[in-house]
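S.K.: take this sequence and fold it.
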Amino acid sequence: MTTIASVLLRVNPPRLPEVRDALARMPGLEVHAFTEDGRVVLVIEDAPGASATDTYQGLHGIDGVLSAFLAYQYCDETPLQEQPA
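M.R.: Presented below is the predicted three-dimensional model:
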């Protein structure tokens, strides 16, 4: 199964550097935008050894993250590498 999700984070602005470092270590996560007032736009995909759901749930445990809003989620039963081009 393939899962792709778009997530909006709200981060305590003074904690933004630590949150940015924590996000960089999370599997299947790509940051698309940061603002200085603490808004962050992410895309999460399934990754080897980590589902998009697990990664999303992990966002709530990062110090400095005030909220995580799941804006969009797509699931497909066909693994990404097997989908036709």
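S.K.: hey, let's count contacts and neighbours off CA atoms from now on
M.R.: Fine.
S.K.: in the longest strand anywhere in the chain, what counts as buried?
M.R.: Looking across the chain with DSSP state E, the single longest strand is strand 65-76. The neighbour-count check on strand 65-76 (16 or more other C-alpha atoms under 10 Å) flags 65, 68 as buried.
S.K.: and for comparison, fold this next one:
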Amino acid sequence: MHEELHIASLVVHSTPARRNRVAATISTLAGACIHAVADSGKVIVTLETSTADEMTLRVAEIQHVDGVLSAALVYQCADRLDVMNEELSDAPT
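M.R.: Reported below is the predicted structural model:
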């Protein structure tokens, strides 16, 4: 069986007053990276996991963080890790 890489991005909505605490909590989750925190309460997050089940669990963990109003999945990609690490030629085909 081949090792996989799952990548997802989410927009997490919280109240403006709790945005920094929400971002700090999410940043402690394995594979989570915070890219932006807006004054309005939006938090931009990417997740990397090795299985679909782990991704589902991580999204559910974010949805249950105190102060999160919603977590919307924006993008998800999954492929074998060896394929993701292939070098692509810049030469025209």
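S.K.: circling back to that earlier point, show me what the longest strand of the first structure is in contact with.
M.R.: The set of residues external to strand 65-76 of the first structure that reach it, using C-alpha atoms under 8 Å, 6 or more residues apart in numbering, is 1-12, 19, 59-60.
S.K.: scan those and report the most crowded one.
M.R.: The most crowded member of those, judged by other C-alpha atoms under 10 Å, is residue 11 (24 neighbours).
S.K.: ok, now which ones touch it?
M.R.: Contacts of residue 11 of the first structure (C-alpha under 8 Å, 6+ apart): 19, 38-40, 64-67.
S.K.: likewise residue 47 of the first structure?
M.R.: Counting by C-alpha under 8 Å, 6+ apart, residue 47 of the first structure has contacts 27-28.
S.K.: and residue 45 of the first structure, by the same measure?
M.R.: So residue 45 of the first structure contacts 2-5, 28-29, 51-52 (C-alpha under 8 Å, 6+ apart).
S.K.: again, 7 Å this time
M.R.: Each residue near residue 45 of the first structure by C-alpha atoms under 7 Å, 6 or more residues apart in numbering is listed here: 3-5, 28-29, 52.
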